[in-house]
Structure formats: C-alpha cells, structure tokens
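In: Here is the input, now give the coordinates:
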Amino acid sequence: MKLSQARFMIAIAMSCLVAVASLTKAGNFGGGGNNVGGVAIDPAGVVRSATVEENQQLLNLLRNVVTAPAGELAAATDLRLVSLSGLQDAIIEVRKTGARLPSEIRYLAGLTGVDYVLVDKENNDLILAGPAEPWTLSETGSVVGTETGAAILQLEDLVVALRNVENSRAQGISCSIEPTAEGRQRLNAFLGRMKLRPGQNPSVLEAGMKQAFGPQMIKLNGIPATSRYAAILVAADYQMKRLAMAIEDSPVKGLPSYLQLARNTSHAGSMNPRWWMECEYDSLTRNEEGTVWKLTGQGIRTMTEQDAIAADGTATGAGKSDKLAEKWATSMTERFEQLAKEMPVFGDLQNLMDLTVASTLIVQEQLENRAGLELVVFRDQEMLEMPMLDAPQTIAPECSFIKGRSGWVVTASGGVSINAFQIVHDQQVDTSLTNQIASSRTSTWWWNK
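Out: Okay, here's the model as predicted:
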C-alpha cells in the first residue's frame, strides 16, 4: 500500500468497523482464552499448568475457528514470501464483510520462521520470508506445522511486536519470575526450626518449605501484560523452570533436569542458580543496497547465573555461575530446536524472537520510508484490536529444593530477555545477498519461491 493510498484505504475500512462492532476481540482473531502452551492464567493472574479438561476445552474452541489450509497452502515449502502491503489489503477486505479474519491471515500463510526481510521498492512493499507448512492443532492447542511440528507465526504477535518497538527501546522486552524477599526470609526461618533426622528424606519438608516460600511474582517489561505475546513469555519461562526443577519430565533425550545433575553435590545455601532465555542469532546480514536482510540461527540461548541471597532475603546477581547449572543451560540451548517441536510454547517463543527482530529492523532502519509503504493497518488500534487475556501476576508456590552437603539450594527464578535492538545494531554486510529472492512475486499477498 503506497503512502498516498494508505489513509484513504483506512478511511474506507474504518467506516466498515461500525458494522462489525459487535464482534468480540477474541472472535476477530479466533483466540483461545487464557490458555497458552499448556499453561493457564486465571482471572486473578495466577499462572499454573492447564488441566486435561482445560486443554480439551481449548481444543474444542479452536477447532471451530482454525480451518485447514487449502491449495498451495496445504503443502510445505522451504521459502514462502508474505507481502505486508498485500496482507494489509487482505485484512481491509475481510473487515468490509464483518467476518472473522481467516486462518491463512491469522497464521501468516503458514510461516514457521522469518529468514528474510525484503524491501521491494518497485511494488512499494515490505516482505517477510521463511519456511512454511500446513497447520494443525497440537494437544495443548498450539498451532503447529503438520510436517515438523514447528510453531506457526501468528499475525497477533507481529502486530504486538510492531506496535511496541518504541516501548522496548530503553530496556528491551523481558519477563521474569522471582521469589519475594519476604518469602526467602520465611523459608530461612522455617529451615532454622527444622532438623532432619539421620537418613530422613528431605522431601518430608517440601510442603512446608513451599508454603513458607510463598508465591513468586511475575514482572513484564516492554509489551502489554494482557497480550498473547506476554502470555507466551511467561508460559515458556514457567515451562523452562518446570523442566529444570524436575516438576515436568523432559520430552527430549539428553536433557535431564538440573536436580538430577546436582544431587549429592556441595551447595552453599546462600547461592542459588537462575536461568533465563535470551535473544541470540548467529548473524543478521544485509546486502549493500540495504534491501535484503537475512536472519540466521535458532534465535535463543539459555543463560545462567548464581543469585547471592542476603540475610534480608533479597537476591543479587553474583557475577558467576554454577558448573552444573551451566551444563544444564548449554544442554537446553543445544536441544532447543527439538524441544520446541515437543513443547510448542518454546517454538512460539522462537517466533516472537523472529517477529520482534523483524519489527525492530523495520522501525530502526526506516524500511517503510524506503519502500514507500505505511503499515497503518497493523498499527491502528481500532482496525486490529488485540484480544485481551488476564494479565499474569503470580505463580503459586512451585519450586524444588536440594539438600546439599553445604546447604539448601532453591531453584525458582527464571526469565526471558529480548534485546532486538542489539541484534539489529550488530548487522553485517553480505555481498552475496541479492534482490532475486522476491523475483517470483505473484498477484496474491503470499507466494512460494
């Protein structure tokens, strides 16, 4: 959509909104409530694992709105190109009829990742390109590819990423799950009163320890707490903790829990490991003209550091890490692609990384101006009103404890960090990249290379 046409088209579209005002926000996008990746958020903001019944209810709901792909969309391809100008036009046409956005729009023509961001000056367009598959529903209600099980990109996440580039400029996008200082103090007091008899299993104290420790707090930065984007961050962080703490069995061989690795080793009670996932790619390269960008790598690395716990219960990064915690973080990073296909919420997190880097690149490099395109539909709050989930606030006491030779280790902290500006800043020139990637363009808003 050219800059000169954009506002005119929006004016037409806005007049159509009156006719569709009765549609719910979730209905417009075909949302699935407060259940993401097998993790539920209740109206009080408490995060927990979804029950079998809740997952089934979600599947029943989604089966009514997630339609199977047809035509060329029913086949996988190594490279599918999605025109953002054409996608905007397609959204406007649907809005004129008052219908829900169809699955091919909501799921970005089946893209499972973003490998390229292209500027098509001749057609006043920006293009996202990457592998694509037909889509289906996983057992937990995630939308995944039928060929590999990889999570499918979603329009809803692209819109949130693009709208919040400036909000994330100062401190990035992040999620953290943290125990409270008061909870740590209560736990220390509890342990001070309790003594294990020789040979007694430390697990007898676990219920009391969890009660003393209390709920952990969720902190979100850079994106709306009521968005699906935020729910994915929290759900992926929550599931990572459950894997590390042996609360949930790993579905991937070679990824034992940290607790399995660390039993019967020496631990200082004032030092506890924490893990987080951060945005990291092998490279972001561009051609000399600045019209083709290529993103390489899985996009996520798991990191770890020891938390030093003070007497008042506050925690600060100690600037060092435990070797076994490092081993677990490295193992998760190496097996992340496989894990993402077994637990699609991690694939959804990878997709957030791709979409956030692409959105940040578009804003930071002023690609709309270069293309002669304005992404007005994506940014317009009334045209694309985002579904609102219950904001995640706390996690009920759910943590694991190790009784080491030198003290107790509590594994409860975690997080996700997305600093897309750093990825964009570190881009390099690759003279082998050419404009030929988009040469197969058709009249539709998506096509295969």
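
In: drop to CA atoms for contacts and neighbour counts, all remaining ones
Out: Fine.

In: Near residue 386, how many other residues are there?
Out: A count of nearby residues for residue 386, using other C-alpha atoms under 10 Å, gives 20.

In: for residue 205, that is, sorry about that
Out: By other C-alpha under 10 Å, the residues close to residue 205 number 15.

In: doesn't it fall inside a strand?
Out: No - remark: residue 205 does not belong to a strand; assigned using DSSP: H, G, I helix; E, B strand; the rest coil, it is helix.

In: who touches it in this structure?
Out: Contacts of residue 205 were listed using C-alpha atoms under 8 Å, 6 or more residues apart in numbering, and none were found.

In: For it, give its distance to residue 421.
Out: 45 Å (C-alpha to C-alpha, to the nearest Å).

In: same deal with residue 291?
Out: Distance check for residue 291 against residue 421: by C-alpha to C-alpha, it reads 18 Å.

In: With residue 275 instead?
Out: Relative to residue 421, residue 275 is positioned 22 Å away (criterion: C-alpha to C-alpha).

In: doesn't residue 128 make contact with residue 120?
Out: No - in terms of C-alpha atoms under 8 Å, residue 120 does not count as a neighbour of residue 128; the distance is 10.9 Å.

In: Strands of the stretch 201-350 of the chain, start to end?
Out: Listed in chain order, the strands of the stretch 201-350 of the chain (DSSP state E, counting those that start in this stretch) span 216-221, 271-280, 283-286, 292-296, 299-309, 315-317.

In: how about this one, so we can line them up?
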Amino acid sequence: MTRLFRLTLVVATALASLSISQTTWGQNNGGIGGGNTTNDFAQPIAGVDIDATGVLKIRMFDPRVAQQRLMAARQQRGNDLMRPSKLRKVSLQRLEAAVNAQRENGGEISDDLRAMAGLTSIDYVFFYPETKDIVIAGPAEGFVADPTDRFVGMQTGQPTLLLEDVVTALRAYAPQAKPTNVISVSIDPTAEGLERLQQFLGSIRNVNRAMTPQIVAGLKNNLGLQTVTIKGVPTNTHFARVLVEADYRMKLVGIGLERLPVRMRSFVDRSTPGARGNNALERWYFQPRYDGISVSDDGLAMKINERDVELVGENERVVDGKRTVSGRANPASQGFCRDFTEKFPEIASKVRIFAEMRQLMNVAIAAAYIQEQDFYTQADWNMPVLGNEDAFSVGTYNAPEQVETAVNAVWRGNQLMTPLGGGVQMQPRKALSSSAVSVDASGDNKRILGESGPEGLKDGQWWWD
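Out: Sure, this is the predicted structure:
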C-alpha cells in the first residue's frame, strides 16, 4: 500500500541579477572595531556577481584582502576623518566642489568622498543662510572598504552612506523638478506564469514524498521568470539594487530559505496547514514609518527622530492568472510582519542589506525636505555636477529586470503557500506632511544648527565635526 503525504510548498522570488555582497562583515560580534575580528576576517567572504549577460554567480573573496585593508585603515586612526564622531556635518555644495576638483584633475573619486566622510546615517538637515550651505549631519566613524568595495564602519560594522546613493536621492528631488511621489521596487510573477502555475497545481494527484523534486521543478518552470519593477530612481543604480536585494532577502527569510541571526519565526514556521486555499498568495513589502520628523520653528533644521522600518502584508488570491486583494487576514503572515517590524533594529544591526535599506529611506526623506523647503533656490545651487549624469555617473550597474523563482518544500499539511510579489515602497514626502511633522519646541534642532557651522572652513574642506 502506497503511503500518501500532504505537501506544503512555499514559493518566493529569488534574485537572478544582482552584484552585491551578502557578507555581514563582523556585525554579529559588535563590529569590526571590537570582538574577535581577526577570526571574522579569516573566513572566506561570499558575494554575488553578474556577468555581461546578466547571469548570477556566487563569488568567494580572499579573506586576506579584508585583513590587509583593516590593518591599513587602523593605521589611520590618528587622522581626524577616521575618528568616531557623534555628529559630523557635510556641506553638499562643498562636497560637490570637492568632487568636481578631483574630476577636473582627472583622478578617481577618493574614498573619503565615496564614503561620505564615514557618515553611517542622516539624522539632520540644516540650512545656513549666512553661507548658503545645505548640510546633512549624523554619526560617523572610521571606515574601511570590504573586498567588494563597499564601505563599513570600523567600530560598529554598519555601512556608511555612499555618495552615489545620496546623489540618486537628490536627483529624485532635484532643483525646480517635479517631486518624485513614490520610490519603490516590486518583484511580481507574470499573469501567464500564474495561470500556468494554477494549471500545474490542478494536475497534481496523490502526492508522496518521492515526488517532491518533480513538484518543486514543476512549480519553478511553470511560474517562470518574475518581473522586477523599479520606480522613482534609475534601475541601473546602487540605490535600486539595495531595495531589490532587501526585498529578495526578506522573502527568503519568510519562506524559510534564509535564517536571520535574530531569534524569530518565519512565515513558514507560523503557518497552519489548511488555513488558506491553494490559490492564496502572500505579499509583503517594506515601508518606512513616517512619523518622527521634527523641525525648528524657522524650518532651517530638520531631525529624523525615528528610523524604524515596518514590514506590512497584503492578502491576495489568484483567479485565472489574475491577482485580487482579499479581505481575509492570515495570522501567520501578520505574525511574521509584526516580528520583523519589532525586531528590525536588531536585524539591521546584524544584516547589512537591511541597514542599507533603512539608510536609503532616510536619505530620500532628507532629499525631499531639501526640495520642499526650496533650499536650492535659497542657496542659489542647482547641482551642476552632482545633478549631471555625464559629469557624475550613478547609473553604472546592470539593471535587474527578471528574477527566478525559489521554492521551499515543507512536509507539514496540504496547503500550498505562495508568498509572491511585494517589495519596498517609500513615499518620502509623506514623512513631511503636517500630520507626521512636529515643531521642535525644545529648540534643540536650532541649537545644534548653530553649534558648529561652516564659517571659517578651509578651502576645499567639505565636512567637519
């Protein structure tokens, strides 16, 4: 007698066209500057590459490169730039002038510019009417490039801001330009793929454990490649790639194909077999929490008080290859979203891609504030270099257009759960609405604005503590 099994299959998108390292570089033990970092740097460092045809490849980087770079960076700790700072200020116009000077001299952009003087977040936006400087500010620390040439702080292991990401955000909210309403990434199956998937599911009979490889292959082949849609920023930028990877990694966590270094239960762990039908989809997407912005009474100083990110779900069903929103809530999906949101600060401290996504959300809010306050006009600055792709290029990557499907088979019940689509969505201007912004009655923003301004800076100096 043949023993029959009930099969739970989980399907999600898997990335097929990224060129981003997936190392967390010492973040699990307190960062590069502390803990047993020698052992961290002795381990092979994995990343991903794509070739000219867009084929994804895993690449292992020599750990000796990381060790050598860390040792060299530690020798520069006496340098003011490499010292930790609770608040480092960067003038955007002076930054542009420094970039242009290096460009005109025919040299490559230096690491201090590329890493934004070691800023690990944007906490403030300031405008100084006397000098007409537009300034961003936040904590900073000494930094080092990992073997994939992405910068991380030597103390915390957190990623630094990247000049190219800041420029991408500023262009989304450029001088005299229509403001960008939404910056988003979505990874979605095609209608044809969903229809083939439904037909394939209807053909499955008398499932047993030995059929698992065939069923998994059938799901992947019938659903086929999924489509990446990027809005608000150019598709061939690092900014866009971070959002795509963050979405991808989140989905793999949800379906149990990736485990975070944080104690939490995935969607699969929480799911009850039979709770939903075979044509049910689960969509999850990241968005910033829009409250927590405070401004001075004159608008010259803005602070991002909160930097939380939330994961939200949207219930869907598939009928004849078309997705429709369902009003039914799924407790497993709700629990997964709730835990991911509550533990996001801890997750971001240990998994760099989520810290980078949070950074970009704050960068976009800062850029939107600069445009909304019309600091460009007040500063008489139209970003002649940073706003010009020919002068400073940020579109230097192969754009992700399609992804493959990943499948996780879990022998627990007879429900087929397919968390497909979703992504990352942000509406930076929403954070600046009257309902989300408060006036800083304490005067702290204005006090910090005036504590150390750009007056008296040396020629060529673009950052200060």
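
In: just to revisit the earlier point, ok, residue 275 and residue 421 of the first structure, which is more surrounded?
Out: Higher neighbour count among residue 275 of the first structure and residue 421: residue 275, with 25 against 19, using other C-alpha under 10 Å.

In: returning to that earlier point: comparing the strands of the stretch 201-350 of the first structure, which comes out most buried?
Out: Sort those by mean neighbour count, taking mean count of other C-alpha atoms under 10 Å, and strand 271-280 sits at the top with a mean of 23.

In: That one against the second structure, how far on average?
Out: Using mean C-alpha distance after the TM-score superposition for the first structure, strand 271-280 of the first structure ends up 1.2 Å from its aligned counterpart in the second structure, as a mean over the superposed pairs.

In: Where in the second structure does that strand fall?
Out: Aligned using TM-score structural alignment, strand 271-280 of the first structure spans residues 280-289 in the second structure.

In: Now do the matching stretch: everything it contacts.
Out: 247, 251, 306-318, 333, 337, 358, 361, 416-426.

In: Recalculate using a threshold of 7 Å.
Out: Counting by C-alpha atoms under 7 Å, 6 or more residues apart in numbering, stretch 280-289 of the second structure makes contact with 308-318, 361, 417-426, all of which sit outside it.

In: Same check on stretch 386-401 of the second structure?
Out: Residues outside stretch 386-401 of the second structure that contact it (C-alpha under 7 Å, 6+ apart) are 17-18, 96, 164, 167-168, 171, 227-228, 234-237, 385.

In: Check the separation of the first and last residues in that stretch.
Out: Start to finish, the residues bounding stretch 386-401 of the second structure are 26 Å apart (C-alpha to C-alpha).

In: so residue 414 of the first structure makes contact with residue 179?
Out: No - taking contact to mean C-alpha atoms under 7 Å, the distance of 9.8 Å between residue 414 of the first structure and residue 179 leaves them out of contact.

In: which residues do the two both contact?
Out: Taking C-alpha under 7 Å, 6+ apart as the criterion, residue 414 of the first structure and residue 179 do not both touch any residue.

In: got the buried residues for stretch 328-335 of the second structure?
Out: If you call a residue buried by 16 or more other C-alpha atoms under 10 Å, then stretch 328-335 of the second structure has these buried ones: 330, 332-335.

In: Run through the residues that contact residue 299 of the first structure.
Out: 279-281, 350, 353.

In: Tell me the spacing between it and residue 353 of the first structure.
Out: Shown here: residue 299 of the first structure relative to residue 353 of the first structure, a distance of 6 Å by C-alpha to C-alpha.

In: And residue 331 of the first structure, by the same measure?
Out: Distance of residue 331 of the first structure to residue 353 of the first structure, computed by C-alpha to C-alpha: 20 Å.

In: quick one: what's aligned to residue 430 of the first structure in the second structure?
Out: Using TM-score structural alignment as the criterion, residue 430 of the first structure maps onto residue 440 of the second structure.

In: Hmm, residue 294 and that match touching each other?
Out: Yes - applying C-alpha under 7 Å, one finds residue 440 of the second structure in contact with residue 294, separated by 5.5 Å.

In: ok, now how distant is the nearest residue to residue 273 of the first structure once chain neighbours are set aside from residue 279 of the first structure?
Out: Setting aside the residues directly before and after it, residue 273 of the first structure is nearest to residue 306 in space (C-alpha to C-alpha, 6 or more residues apart in numbering), at 4.4 Å. Distance, residue 306 of the first structure to residue 279 of the first structure, by C-alpha to C-alpha: 20 Å.

In: In the second structure, what range does stretch 328-342 of the first structure match?
Out: Residues 336-350 of the second structure are where stretch 328-342 of the first structure aligns, with TM-score structural alignment as the criterion.

In: and the matching stretch, which residues are buried?
Out: Taking 16+ other C-alpha under 10 Å as the neighbour-count basis, stretch 336-350 of the second structure is seen to contain the buried residues 336-341, 343-345, 347-350.

In: At which residues are the helices of the stretch 51-200 of the first structure located?
Out: Listed in chain order, the helices of the stretch 51-200 of the first structure (DSSP state H, counting those that start in this stretch) span residues 52-63, 84-97, 103-106, 155-163, 181-193.

In: just curious, which of the contacts of residue 299 of the first structure is nearest to residue 362 of the first structure?
Out: Taking C-alpha to C-alpha as the measure, residue 362 of the first structure lies nearest residue 353 of the contacts of residue 299 of the first structure, at 14.2 Å.

In: That closest one: which element?
Out: Element membership for residue 353 of the first structure, per DSSP states H and E: helix 344-364.

In: if we look at the helix or strand just after that helix, which residues are touching it?
Out: Remark: after helix 344-364 of the first structure, the chain's next helix or strand is helix 367-371, criterion DSSP H and E. Identification of contacts with helix 367-371 of the first structure by C-alpha under 7 Å, 6+ apart yields 119-121, 124-126, 362, 374.

In: How about stretch 106-118 of the first structure?
Out: Under the criterion C-alpha under 7 Å, 6+ apart, residues 29, 73, 126-135, 150-155, 291-296, 351, 354, 358, 446 lie in contact with stretch 106-118 of the first structure.

In: Just the buried ones from those?
Out: With burial judged by 16+ other C-alpha under 10 Å, the buried subset of the contacts of stretch 106-118 of the first structure is 29, 73, 126-135, 150-155, 291-295, 351, 354, 358, 446.

In: still on that earlier bit, would you confirm that the residue nearest to residue 273 of the first structure contacts residue 315?
Out: No - taking C-alpha under 7 Å as the contact criterion, residue 306 of the first structure and residue 315 are not neighbours in contact, 9.5 Å apart.
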